[in-house]
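Peer 1: no sequence for this one, just the structure:
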């Protein structure tokens, strides 16, 4: 157990100080060897202050072999302190520091710094990995140009890559060879990259709008190049889109991407040398689903877009992480929306926000988009920084409109090109370019928690004595609809006091047919009329409570029904006067597709919570909701991609967030009962849908065909609940057997693994395993399907799979596929009353902490909201957390997550 004095100290944003020394240029030489790599660094130092300060260079797990200053040798032992840093006193204003260090890539299981992945040398330096390569001021506000020479055995490492352009290649007399790379753009150390090994290459070119030809190279492990075409197409689409939408052109002669098997996250945007987790590069119809391919498009776009929003303009300190990540997530979301269904992309992003970020805001790990403190920066690569950060950017775009937002982007990038900037710099540029006041809006960056917006409305006017819920009244000439909006943000673990935010709310007033009506807003003006759709208004809720009066242009037979927060214009929890009848109407008639989906989710949530509270959820099925769902199914004119998401009920995790004390078993029983009731009531419609939506063959990966597969597989998922229906079960098996693509085969496998009869389930799982033996990324899907199965033996299955040859605890993809899928996606079985799931996860976190502390900390996050469960489960989870906290040698990463969770529970 950690003593109080041993607990890691928090780093505070308020304590930020500019660097006293910068590095104008760095020359690096790597002599690569798996056991003993030698790194020689030459730093051109410049003092930034008039007062002399010691120079502190970060270092971790480095053996310093040689040290010299301006050509004079120094004793290494006298300059490395107890924390592993290199400290020098009384430096001149300018100096050249030379170091020679030894590191051991093959022993580096943390996958930060320089390490080996299947024999390939690769790096991961964000956030603080460069200090594991050589001594350096490892902070994002020190920007230098890089000149890198890499030497390695020509047989085992024929490919030698680093940032920038290759300026020299030579064969060496000892069977080795070298490559020299120069990056002309100053960058922080976290953007440094190196890759060396045996790799296949897929090559292409892209011609920029100014006529420059850029060579595009995508490197993969031998034999995998055929599966890289999807990623290459996505890269070229991204480059063209960034020019067309944002006016941003690529700035070097070459762009390289490398896919590796062992990687902690999705990908890394190192300048001109992106390094990817192989799962976000390798794809074809036989091994990847439509969802995989869409994710590949989005991740490739995200990392490419960082070239400007993250690389050319980087963040001053790690508290400003959302400056690059939130902005770039917004950009990759817009890229996907412009290439696929905008409404469905928005719905998926909202689902992700609610599943990951809203719980984070409400739990012990709550923090603002721009945090105030951290113990370990790796723990702040969070849904709040990324997804909520993107929502903040989206709200600015909503308030300003496209033209003024783009003017702000041009000002921001032009003003700060080559600099390390802050979130404040970004907002200031938006204000200056648009003339729009965003002073209060800045609170979104500093205040944690999810705002709650309450909406009430009534009719005023001749012959009206209306109160709330007057949706059936007439609205005569001279009448108006009065909308009252109020906001509050509950206290969070990190902030007790909250202040009002500037919340943009898009809305439309709908008539009895669901058509927007023309109305004007009295004593106000739309903030961005060029952005609002016809009949739509944009309100800015800035106070605790505001009233808005809408006067229709014509008399209405029925009082208008507000469609609120259109397009999910603000990341808030909306409480409104909607009843079941209103939501049944909106889920069929609302012209805003996001709100149409939202109405269905809202209606389903109310029904499922009522069912969960009943003594027997299966006997409390609401027939009116089942009928309303049928209306959705019978709409053959509906966009298939929208239909596919509309046919999915709220997940158990989201439903749990709506309860004061989570009823694990009641929620699961209610959701399963409702799904079965829908399948029984609409069996023939679902069978007809499955038959009607058979995509043409051969397989095509385009968006239209993907949409048909998505709706067809949504129908299959519902039908799969009918386990006693022999015709349906034959259909599911035929769907699995006859599939010519991974999307359809995995959809059927999931149905069989989760709800199929034992013989069919075992047959399909065994067949899938045999078909894809040796395909690690595909077997990840096989592991995850079993880990997420809502079966009483799920934990026993997961424990058994730990010993399967496909599983490796040292590989993050395997851990997320099996352990993560069980703990974070199998709500019912992870939270089984006997506490077995909790004990299992604690065991695995302890093992992982010694191998890869970043992955261990992420897994420990599954315990984050333990205090929301019943007393017995709380006690079991608290005991699991305490057992992790008390483990000798626990890393800072895992300690921070576990300790924050326990502190909130006191």
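Peer 2: That came through, no problem. Quick caveat, the model's predicted, so the values are computed rather than measured.

Peer 1: only C-alpha atoms for contact and neighbour calcs from this point on.
Peer 2: Fine.

Peer 1: How about the contacts made by residue 41?
Peer 2: 26, 27, 28, 29, 97, 98, 99, 100, 134 (Cα atoms under 8 Å, 6 or more residues apart in numbering).

Peer 1: Validate this expectation: the third one resides in a strand.
Peer 2: Spelled out, it's residue 28. Yes - counting by DSSP: H, G, I helix; E, B strand; the rest coil, residue 28 is found in a strand.

Peer 1: got a list of what it touches?
Peer 2: 39, 40, 41, 42, 146, 147, 148, 149.

Peer 1: again, only using 10 Å
Peer 2: 39-43, 98-100, 134, 146-150, 180-181 (Cα atoms under 10 Å, 6 or more residues apart in numbering).

Peer 1: Helices of the stretch 201-350 of the chain, residue ranges please.
Peer 2: Taking DSSP state H, counting those that start in this stretch as the criterion, the stretch 201-350 of the chain carries its helices at 229-246, 290-305, 321-339, 342-352.

Peer 1: nearest to residue 586, of those helices?
Peer 2: helix 342-352 (15.6 Å; Cα to Cα).

Peer 1: Give me the neighbour count for residue 770.
Peer 2: 11 (other Cα atoms under 10 Å).

Peer 1: swap that for residue 791, sorry
Peer 2: Neighbours of residue 791 (other Cα under 10 Å): 16.

Peer 1: Next, work out how far apart it and residue 742 are.
Peer 2: As judged by Cα to Cα, to the nearest Å, residue 791 and residue 742 stand 24 Å apart.

Peer 1: go on, residue 84?
Peer 2: When residue 84 is compared with residue 742 (using Cα to Cα), they lie 49 Å apart.

Peer 1: Could you do residue 151 as well?
Peer 2: For residue 151 relative to residue 742 (Cα to Cα), the value is 41 Å.

Peer 1: next up, a second structure to put side by side with the first:
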């Protein structure tokens, strides 16, 4: 066990920093095991922090201190205190210059925080608290400083990058050179970046709305230089979109992106020098799927948008993380919706929210969008902070409208440029710009959990009056047993019996937003000519669960006629949930399983609607995942979920075989690959049809997959055929395509990761024995987060059937890997353990085995703060 628990940090204890750092000058002498870091800080007393001259406290972890000097005078060891987490220096004047020399070991830094050496490249990751692993510093976001950075390295590292604009370069001697960078904008230490390595670049330019020319550069290893074009196009599109939609112009002379293979996150928005996980920036038609192209477009935009929503205006403390992340996720979602299919983008985002974030809300790590406390801030880079935080911003947009939201964002950026602020400051700007009161709305930031709306209706045919009664509640969450009513925007429309939309008022309004603010509220609509069918929560206007007693016939009408594309899809999901719930009950009762006729006919009618967006059809044909079914269940019966879903998939595939075959053949045309919305939609539906066809295991269907695999000219079609054959084909067939695929692509890191994940997530091939074999494969590295996610993460999170084997072996395996990973990379270990933290929701047998696996992690001893927090909170039984 741990010798002591990590300490808890509380929002209520926030206080201003005692000292500010006006300028920071850094010099790095790069060596793999002995990098010398010299810092020169212009420090002054913070007038907002109070009177007197308290000691200066600097953060520092895993550093070797060499010397400290104040105003040029060296300090003896007796004049300061150096401890495991930092440095304490007595202060005798309000302004002074502090010089510190320390040494670090980048090669041994497997945590991938701070400065580390990976695959021959020096790289940094400083968010949230990685800068303290570089040098002693007030490592907190409300200390903002202007950085000048000099990097000295062997000429074996020809590219030396940091934040801002390059101001000087030269030779130190015959073997070493240097580059100095200056960032004119004050920033917190978490936005510092450094990269050094053998890199090639692609370069382009962008002319801003004021006529300035900005140089754009993407750096990567030479072998990947041909995979940068899509990221560059995405960057330029994001820059133009941010100018047009938000009026935000880029502010430096250069914007750089670097692709890194070993990276804990997707990407990092360091000022002017974005560092990306290679999987989130490199793409070509031959090696990247449509999903990868769209993900890259979204992430490139997200990190660029941070230049204003995160960098120019940053968060005061880490409790305010959603201030930048929630806002920026909303911004990148809107950008992606404008670039692609808005309806499908919304469906994808809500699917992930319902499956994973709602589960987080109901789990042991449940927390508000702005948490009240944490032991380790890395554990709060969560779906709640990001995705639910984005939904909170979206609700403000819904309540204020596009023009009102733009007025609010303009005021927010103008008022707080160059400042570190809070979520309240963001909401206040929205209020002040629009003359509205969002006091109650702020509860979305402070209250955890997923609200539930129970909705009943009544129709008075004589008075032509339709009444909706809405009751809201929110389940208890850790530390919050009582919840006050939320301010919930409920967007809706009313449908007639023939599917047409009814007018809601004398002006002919067809859609409205109801503001639900009380525990129970009644809304009345006059002059409604017939009993309507409500289309509720259109566009998923709030992150809530809606309970309304739709009949299967009503859901089929919504699927066919609703003008809101999201609700058409959602009606199909509700219909499928009902059918699958009944099948689970039948399975537990030992009753013969039968496919619900309404579900079959609904899916058949969707297939026959050729005028619909093919991507929307593909989404409507996709059953709720096992993970989504589990999240919806009060008690998770994994065995019944697996049985019900497998039966339904096969029954639909058999019954709709001819329609699916016709759909596949109609869309299986030979044309050049383009990662554009219309073509992506057609490929998505074609490959959805292929997956269903192969479920039948008919030779005709498997031969279609064989043919597609052999002739595919793009990775989307190749990977879809590979997955179909691995999941449904016989062992020989699957082994052959897996071998051929690997031999062709074994030199491409991103494709190898796809190859690993297809196997690990396969309910047929991804057995525990197969996963262990993949871990012994030369392509697997436990120190590479992408490989860990592709094998261990894919097995635990996406292979519901094999992970939930009755003997609990999957749970024990995950616990073993988490323990091993914690010694190398605590952040990845803490994120990977999630599937067994929700043990309380399962039926008795799995619950006991999950609990035992989780307890074994706790009993392993000497856990990192990251992992200890997650496991200790998850083991609590109260």
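Peer 2: Now that the structure is in, tell me what you want to look at. Owing to the predicted nature of the structure, the values given are computational and were not obtained by experimental measurement.

Peer 1: Tell me how the two chains score on TM-score.
Peer 2: The TM-score (TM-score structural alignment, normalised by the length of structure 2) is 0.98; 873 aligned residues with a Cα RMSD of 1.3 Å.

Peer 1: ok so, going back, among the contacts of residue 28 of structure 1, which are located in strands?
Peer 2: Counting by DSSP state E, the contacts of residue 28 of structure 1 place 39-43, 98-100, 146-150, 180-181 in strands.

Peer 1: Please check those and keep the buried ones.
Peer 2: Buried residues within those, defined by neighbour count using 16 or more other Cα atoms under 10 Å: 39-43, 98-100, 146-150, 180-181.

Peer 1: ok, now which ones touch the equivalent of residue 538 of structure 1 over in structure 2?
Peer 2: Mapped onto structure 2 by TM-score structural alignment, residue 538 of structure 1 lines up with residue 513. By Cα under 10 Å, 6+ apart, residue 513 of structure 2 lies in contact with 398, 399, 488, 489, 490, 491, 492, 493, 537, 538, 541.

Peer 1: Among these, which ones are in helices?
Peer 2: Per DSSP state H, helices hold the following members of the contacts of residue 513 of structure 2: 398, 399.

Peer 1: which residues of the stretch 501-650 of structure 2 fall in helices?
Peer 2: Taking DSSP H, counting those that start in this stretch as the test, the helices found in the stretch 501-650 of structure 2 are 552-561, 565-589, 597-608, 614-621, 626-632, 638-655.

Peer 1: Over which residues of structure 1 does the third one lie when aligned?
Peer 2: Aligning helix 597-608 of structure 2 against structure 1 (TM-score structural alignment) gives residues 623-634.

Peer 1: What segments of the stretch 301-450 of structure 1 are strands?
Peer 2: Remark: strands assigned in the stretch 301-450 of structure 1 by DSSP state E, counting those that start in this stretch are 313-315, 373-374, 419-421.

Peer 1: check the fit of the last one onto structure 2 and give the mean distance.
Peer 2: By that I understand strand 419-421 of structure 1. By mean Cα distance after the TM-score superposition for structure 1, the fitted strand 419-421 of structure 1 averages 0.3 Å away from its aligned residues in structure 2.

Peer 1: by contact count, what packs against that strand?
Peer 2: In terms of contact count using 3 or more Cα pairs under 10 Å, 6 or more residues apart in numbering; DSSP states H and E, strand 419-421 of structure 1 is assigned the packing partners strand 176-187, strand 313-315, helix 402-416.

Peer 1: Run the chain-centre distance for that strand.
Peer 2: Averaging C-alpha positions (Cα atoms, centre = their mean, to the nearest Å) puts strand 419-421 of structure 1 24 Å from its chain's average.

Peer 1: can you check the second one too?
Peer 2: When distances are taken as Cα atoms, centre = their mean, strand 373-374 of structure 1 is centred 21 Å away from the chain's centroid.

Peer 1: Which helix or strand lies directly C-terminal to it?
Peer 2: helix 383 (DSSP states H and E).

Peer 1: who wins for neighbours among the contacts of residue 513 of structure 2?
Peer 2: residue 488 (26 neighbours).

Peer 1: How about the contacts made by that one?
Peer 2: Counted by Cα under 10 Å, 6+ apart, residue 488 of structure 2 has contacts 392, 395-396, 399, 440-441, 444, 451, 453, 472, 513-518, 541-544.

Peer 1: what do you get if the cut-off is 6 Å, keeping everything else the same?
Peer 2: 515, 516 (Cα atoms under 6 Å, 6 or more residues apart in numbering).

Peer 1: if I line the two up, what does it land on in structure 1?
Peer 2: Match for residue 488 of structure 2 (TM-score structural alignment): residue 503.

Peer 1: next one: residue 34 of structure 2
Peer 2: Match for residue 34 of structure 2 (TM-score structural alignment): residue 36.

Peer 1: what's its match in contact with, if anything?
Peer 2: Counting by Cα under 6 Å, 6+ apart, the residues that residue 36 of structure 1 touches are 103, 104.

Peer 1: repeat that with 10 Å
Peer 2: Residue 36 of structure 1 makes contact with 101, 102, 103, 104, 105, 106, 107, according to Cα under 10 Å, 6+ apart.

Peer 1: Neighbours of the residue nearest to the first one when sequence neighbours are not counted, how many?
Peer 2: In this case it means residue 101 of structure 1. For residue 101 of structure 1, ignoring the flanking residues on the chain, the nearest one in space by Cα to Cα, 6 or more residues apart in numbering is residue 64 at 4.5 Å. By other Cα under 10 Å, 23 other residues sit near residue 64 of structure 1.

Peer 1: Work out for me the element residue 64 of structure 1 sits within.
Peer 2: Going by DSSP H and E, residue 64 of structure 1 is in strand 63-69.

Peer 1: and for that strand, what are the contacting residues?
Peer 2: If you take Cα under 10 Å, 6+ apart as the criterion, strand 63-69 of structure 1 is touched by 38-43, 73-77, 79-80, 84, 86, 88, 91, 95-104, 134-135.

Peer 1: following that strand, which helix or strand comes up?
Peer 2: From strand 63-69 of structure 1, the next helix or strand downstream (DSSP H and E) is strand 72-73.

Peer 1: Against which helices or strands is that next one packed?
Peer 2: strand 94-103.

Peer 1: Report the aligned residue range of structure 2 for the strand it packs on.
Peer 2: Against structure 2, strand 94-103 of structure 1 falls on residues 95-104 (TM-score structural alignment).

Peer 1: what about the matching stretch, how far off from structure 1?
Peer 2: Counting by mean Cα distance after the TM-score superposition for structure 1, stretch 95-104 of structure 2 comes out at 0.4 Å.

Peer 1: After superposing both structures, state the mean offset of the strand holding residue 64 of structure 1 relative to structure 2.
Peer 2: Per aligned residue, strand 63-69 of structure 1 averages 0.8 Å (mean Cα distance after the TM-score superposition for structure 1).
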